[in-house]
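S.K.: Quick one: sequence and predicted model below, then my questions.
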Amino acid sequence: MSDLTGRNQSPMDEPVTHHGPPGGGAGRILLAAAIVLLLVAVAGGTTWWMYTRDPAPTTNTAPTARPSAPDACPGVKLRVAAAPEIAPAVQAAAKTLDDDEADPCDPIKVVAEEPGVTAAGAAKPDVWIPSSSVWLGIANAGGAAFTAQDKPMAYSPIMLAGPGTVTDSLSQGGRTSWAQLTGAVATGKVVAVTMPDARTSTVGLLSVYGVNAAMARTTPDSGIAQLRALTLRSRLKEAAADPSKVLARVAKQWNTNSVVYDVGLFPLVEQQLKTYQRGKHTVPLKGAYPADGLVQADYPFAVAKNNQDTELTAKLRAAITRSSLIQAGFRPLPTPNALPLPPQPAALLAPATMWSEYKSLATQVLLLIDASGSMNQKIQAPGGRTVTRAALLRESGRFAADLFAEDTTVGMWYFGQPTPTSPAHREVVPFGPITEQLDGTKTRRDALIKAMDTYRAADNSGTPLYQSVLDGVAQMREKVAPGTVTLVVVLTDGEDGESTFKMTQAQFMTKLAAEQDPSRPVPIIAVGYGPDVDMKALNDMSTATGGKAFPATNPADLSSAIAKAFLAAHAPR
């Protein structure tokens, strides 16, 4: 088969140097000042002084810590920060410019670190070689002043890597997809996936963008695409792993099975996989390119505005030769068919923030689904379809069921009153662990999916919203336990009314307040669907319990609102 350069070489074999033609490479993107928010998030607890950090190692491994002081080498003329995978090549080039080997202080000091750390650091280097040009815009938005010289020095596409048995199951001809990975994780075919922090690591930031781009290809509904992307996020074994440390962990393993369960599949740049494969470790790794969201790292040579030694800077740039970078495993030209990075900051920032802020928690959830008659009203859905609100809820709910992590305990009620003697709600899926088998073959997750697939609203059915919420909160309060988050999630398109359980909002709020117990909180996450929904009532009930409410006034907003509700349920508290 042909690899991405068009040559007859499997990308999953021992790697070879790529000389592929240009095409589809991402350009340098300068993000606007809004991304300062990202810097604030990254900076919390991670502001390291540039001149006390460790110099780059001479091999492509994680840096080894050693004590240093800001003035330990006052004669240093040029301070350089480089992404960990390219730092060894930069360090080797810097060594060629050291005329006095007896002097323990080199004229050029190279520090290896992830770009997010450099961008957030208080002190900035004279020269910066991050693993994506986007970081220059992020740093400059925060007050830095870096300018890239010419085109990026090198490129390296992001791959999914893991033990051969796992990688082979998801790939063909060295290609795979984020969609395949998401489906495999949701069904348990892949038992572990590890990812880097999207706010600090280029691999993490661009992988999240690739995942969301891939999910957007599967549906015209942006909300459903978000839900599908979060399905992968919710199943990660580790969401802030250091790629170099992951490779170091794998290199120490003697048993492939331990890697399958400890690390599983993980993204990394092609150069990192090549370097690992050349090491001939006991546990071999294979890689595949996610064709539905192919993204690439690029390595600009950026110079700070206050750089005083332009002559030494020019010498360093010349010393980092094309051949040395190719030998180190990098590509000299852009990756064909790589996704261009978006010009708008939000397109990168929003999915990365959503991804990073998600918090995996042992969660107890009661889903309250509106099954009243108004759900049978027809509306215009995404793509120009005419469907009922119930049909759109079925479509969105099906994907929401996949989002719950393995440690979730869940139950589902439908609320609606088709006759005056009908109860306010009925149990559709009994409360219990989502992985529990209910009939010997199907799990509770399967039951949730089936319940959403078969969900129907009864014509002329009233909406006992308030009574159902009171009953749900009361029942879940008895289940509150240490170390878990206990929630009631309500999806409704209308307001309380047309039932024998009808009450005013004032009556409802009085009853809800009387049942609050600060020692046993049960937040309400509410999604109000439709132009006639009473969002004030939903906001009031959610706020009173420490939860959140989200409007979905447009049919296309429903899935997005469900995604936001799910995020709110898993946000740090």
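M.R.: Received, thanks.
S.K.: C-alpha only now, for contacts and for neighbours.
M.R.: Will do.
S.K.: quick one, what contacts the closest residue to Phe404 other than its chain neighbours?
M.R.: Once flanking residues are discounted, Phe404 sits nearest to Ser234: 7.1 Å by CA to CA, 6 or more residues apart in numbering. Contacts for Ser234 (CA atoms under 8 Å, 6 or more residues apart in numbering) come out as Tyr358, Ser360, Leu403, Phe404, Ala405.
S.K.: and the third one, what is it in contact with?
M.R.: Contact analysis of Leu403 by CA under 8 Å, 6+ apart lists Leu227, Arg228, Leu230, Thr231, Ser234.
S.K.: repeat that with 6 Å
M.R.: Counting by CA atoms under 6 Å, 6 or more residues apart in numbering, Leu403 makes contact with Thr231.
S.K.: related to what we said a few turns ago, can you tell me how far the residue nearest to Phe404 is from Ala352?
M.R.: Noted for Ser234: a distance of 14 Å to Ala352, by CA to CA, to the nearest Å.
S.K.: Please enumerate the helices of the stretch 51-200 of the chain.
M.R.: Taking DSSP state H, counting those that start in this stretch, the helices of the stretch 51-200 of the chain run over residues 87-95, 115-120, 134-141, 164-170, 178-187.
S.K.: Ok, the stretch 401-550 of the chain next?
M.R.: According to DSSP H, counting those that start in this stretch, the helices that the stretch 401-550 of the chain contains are 444-453, 465-477, 505-514, 535-545.
S.K.: Now distance to Ala122 and mean neighbour count too, for those helices, in TSV please.
M.R.: Shown next, in TSV, are the helices of the stretch 401-550 of the chain (distance: least, CA to CA, whole Å; neighbours: other CA atoms under 10 Å):
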stretch	distance to Ala122	mean neighbour count
helix 444-453	47	20
helix 465-477	46	20
helix 505-514	47	14
helix 535-545	38	19
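S.K.: Ok, which of those helices comes nearest Ala248?
M.R.: Nearest to Ala248 among these is helix 444-453 (35.9 Å), distances taken as CA to CA.
S.K.: and that closest one, what other elements does it pack with?
M.R.: helix 389-400 (3 or more CA pairs under 6 Å, 6 or more residues apart in numbering; DSSP states H and E).
S.K.: got the angle between the helix it packs on and helix 444-453?
M.R.: 160 degrees (axes from the mean of the first three to the mean of the last three CA atoms, to 10 degrees).
S.K.: ok, and here's another one to check against it:
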Amino acid sequence: MALATALVLAVAGGTAVAVQRGLLSFSRSCASTAVRVELVASPDVAPAVEAVAERARKEKITSDGSCMDVRVTARDSYKVAASFTSRSRPDFAVWIPDASMWVDRAKDAAGSATVVTAGHVADSPVALGVAPSAAKTLGWPQKTYTWAELGMATAADDKVRLGSADPAHSAAGLLALSCIGKSAGQGAEGSTRTAALAKVLSQRVTDGDGQVMENLATVNSPKQGGSSHRSGAVVVSEQAAFTYNAGHRGTDEGVRLFYPKDGAPQLDYPYTMVREAGMSTDESRAAMRFLTLLGDSVSTQVLAGHGFRAPGGRVADARPSAAGGSAPQPYASASADPPSAQELQDALGMWTITVQSARLTTVVDASGSMATTVPGSGGRSRMEVTKASLLQALAQFTAEDEIGLWDFATHLDGSRDYRRLVPTARLGDPAAGGRTQRDKLSAAFAALQPVPDGATGLFDTTLAAYRDATSTYASGKFNAVVLLTDGANEDPGSISRADLVAQLEKLTDPSKPVPLIAIAVGPQADRDEVQQIAKATGGVGYQVTDPADIQAVILQAIMALGQAQHHG
């Protein structure tokens, strides 16, 4: 009896081990020779890859005579990419992220010799998924848009409200943001439009791709509830829309897809060997055999059943239709050229800085020369055009941003050349009379007036504003002083330029950066002077002939300086 019991336990134990190892579908001889390959895949493609791995086990598909035991684990691509370092030892041999950008990031961290792309498993274009009611508003499917037009149309309509997964965590989100920037055009105007859209988008982002479709406010969604955090349009891959619609078949809540007419970037699912040098010959050959298996006709149909396109191939109408696409949307046209690594880095830097809350002290020249008429402005003065540009810039900041206002000339406040008109505070903070800091600041901008016969007390004002900004530094925000002047220093009783530069350098703390963004307005302003002053703080100096350009220059400066801080 003891012997029988031992045999029963041994068989039961062996069965448990076999189940745990996934070997029950192998024959006895196949199980003993199976080559195990650990594979990590993006969560969207992992179920399809697992289905192919299970087929390899059931059909006893071999590599060099040995069966393949491919173990598939789903992990977010951005988390896997972040795990790579020069000393990291991955616990997997093959990685299928959703986009090659993550492989590039891993190569930068771990060294290109240890991360090698051997092929691609699937494609899925990035498009804009829209709730049915919002799609009708935007003219789907007949109306087509560029990326920039889609972004602006969804950002401008509060009923649509654009959302996305965080571009820092989502290839789809970052690829779309890069395409929007490229579509918006080069130069300050294009950058301004893109950054303004990023500000709007930042209010409705999810942490990752897995949550973005849950944030879609469809017409009958019980979750909608009028929440401003839900979106009527979201950046999404075709495959994610396919999966979403499969779960809402028979309802009117399926997503509709807009494919940008200037081309959709692709999620390209690279099959990546991450530690080939440490693999045995059998493991390496089995990994490559599995890549071949993923590309055969049976596996291609498995991937298609999960909503994926074949790598680099044209697509039948059925798949985009199931994903929410419909003619004349250009779903079968050539995809967009993939953004370069630098373009993606620029887009990520812009996103990181633009959505980061800012703390700005705005200092505006109110000397008499600001009453000078601006040519071609319909008779408006420099001050009037400057105020209009500042109000446009203010509209691009969120309730979390902190902004204050000073003005200056000479002897505005007793012996002081400057006045603190509005203390720096959150734009969303309440103010007297049922207003907010934004309302108060808007009114103060609108009330700015040149001081008759007032001279330009530039140096004392700059030092006072910078000293105040550094002493009230807000951690976790982009801190800066924005100085606007249309002339050189005209206060004979002020400190010298050399003294100002020396004191600014003493106040500057690299661990608490507060760059000075100095803008020389008009042809009489001294560009060299503002550049020298700004440089002492790690900031930048600009000259604008037309005060209407102030808005774009401020945003351009914030992006440039913020990216420099981010990379530093």
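M.R.: Sure thing, it's come through. None of the values given here were measured: they were computed from a predicted structure.
S.K.: Any idea what the TM-score comes out to?
M.R.: In this superposition the chains share a TM-score of 0.64, using TM-score structural alignment, normalised by the length of the second structure; 476 aligned residues with a CA RMSD of 5.3 Å.
S.K.: and Pro84 of the first structure, what pairs with it in the second structure?
M.R.: In the second structure, Pro84 of the first structure lines up with Pro43, judged by TM-score structural alignment.
S.K.: wait, its match sits on Ala74?
M.R.: Yes - assessed by CA atoms under 6 Å, Pro43 of the second structure is found in contact with Ala74 at 4.8 Å.
S.K.: Which residues are in contact with each of those two?
M.R.: By CA under 6 Å, 6+ apart, no residue touches both Pro43 of the second structure and Ala74.
S.K.: what's the distance between the aligned partner of Pro167 of the second structure in the first structure and Ala41 of the first structure?
M.R.: Under the alignment by TM-score structural alignment, Pro167 of the second structure pairs with Ala198 in the first structure. Here Ala198 of the first structure is placed at a distance of 11 Å from Ala41 of the first structure (CA to CA).
S.K.: next one: Met354 of the first structure
M.R.: For Met354 of the first structure relative to Ala41 of the first structure (CA to CA), the value is 12 Å.
S.K.: Contact partners for the most centrally placed residue in the second structure?
M.R.: The centroid of the second structure falls nearest to Pro167 when counting by CA atoms, centre = their mean (3.2 Å). Residues in contact with Pro167 of the second structure (CA under 6 Å, 6+ apart) are Gly173, Leu174.
S.K.: just Glu427 of the first structure next, same as before
M.R.: Glu427 of the first structure neighbours (CA under 6 Å, 6+ apart): Trp413.
S.K.: Ok, Val295 of the first structure next?
M.R.: Contacts here follow CA under 6 Å, 6+ apart; on that basis Val295 of the first structure touches Pro157, Ile158, Ala338, Leu339.
S.K.: just the residues you listed now: which is nearest Pro572 of the first structure?
M.R.: For the contacts of Val295 of the first structure, the minimum distance to Pro572 of the first structure (CA to CA) is 29.7 Å, reached by Ile158.
S.K.: what does that closest one align to in the second structure?
M.R.: By TM-score structural alignment, Ile158 of the first structure lines up with Val126.
S.K.: how close does its match sit to Ala172 of the second structure?
M.R.: Going from Val126 of the second structure to Ala172 of the second structure by CA to CA gives 6 Å.
S.K.: Return the residues in contact with the match of Pro84 of the first structure.
M.R.: Pro43 of the second structure neighbours (CA under 6 Å, 6+ apart): Ala74, Arg75.
S.K.: Repeat that for Val374 of the second structure.
M.R.: With contact taken as CA under 6 Å, 6+ apart, Val374 of the second structure is in contact with Ser381, Arg382.
S.K.: run the last query once more with 7 Å
M.R.: Contact partners of Val374 of the second structure, counting by CA atoms under 7 Å, 6 or more residues apart in numbering, are Arg380, Ser381, Arg382.
S.K.: Kindly confirm whether my reading is correct that the last one touches Thr372.
M.R.: In this case it means Arg382 of the second structure. Yes - at 5.9 Å, Arg382 of the second structure counts as touching Thr372 under the criterion of CA atoms under 7 Å.
S.K.: Quick one: neighbours of Asp509 of the second structure, just the number.
M.R.: 12 (other CA atoms under 10 Å).
S.K.: Same check on Thr282 of the first structure?
M.R.: 13.
S.K.: one step back: mutual contacts of Val126 and Ala172 of the second structure, please.
M.R.: Val236, Ser237.
S.K.: buried residues in stretch 320-332 of the first structure?
M.R.: Ile320, Leu325, Ile326, Ala328, Gly329, Phe330, Arg331, Pro332 (16 or more other CA atoms under 10 Å).
S.K.: aligned partner of Tyr467 of the first structure in the second structure?
M.R.: Check again: residue 467 of the first structure is Gln, not Tyr. Match for Gln467 of the first structure (TM-score structural alignment): Asp460.
S.K.: nearest residue to that match other than its sequence neighbours?
M.R.: Per CA to CA, 6+ apart, closest to Asp460 of the second structure is Ser494, 5.9 Å.
S.K.: same deal with Thr486 of the first structure?
M.R.: Gln364 (4.6 Å).
S.K.: Looking at the second structure, which of the contacts of Ser234 of the first structure hold up?
M.R.: On the basis of both residues aligned by TM-score structural alignment, their matches' CA atoms under 8 Å, what survives of the contacts of Ser234 of the first structure in the second structure is Tyr358, Leu403, Phe404, Ala405.
S.K.: I appreciate the help and will end here.
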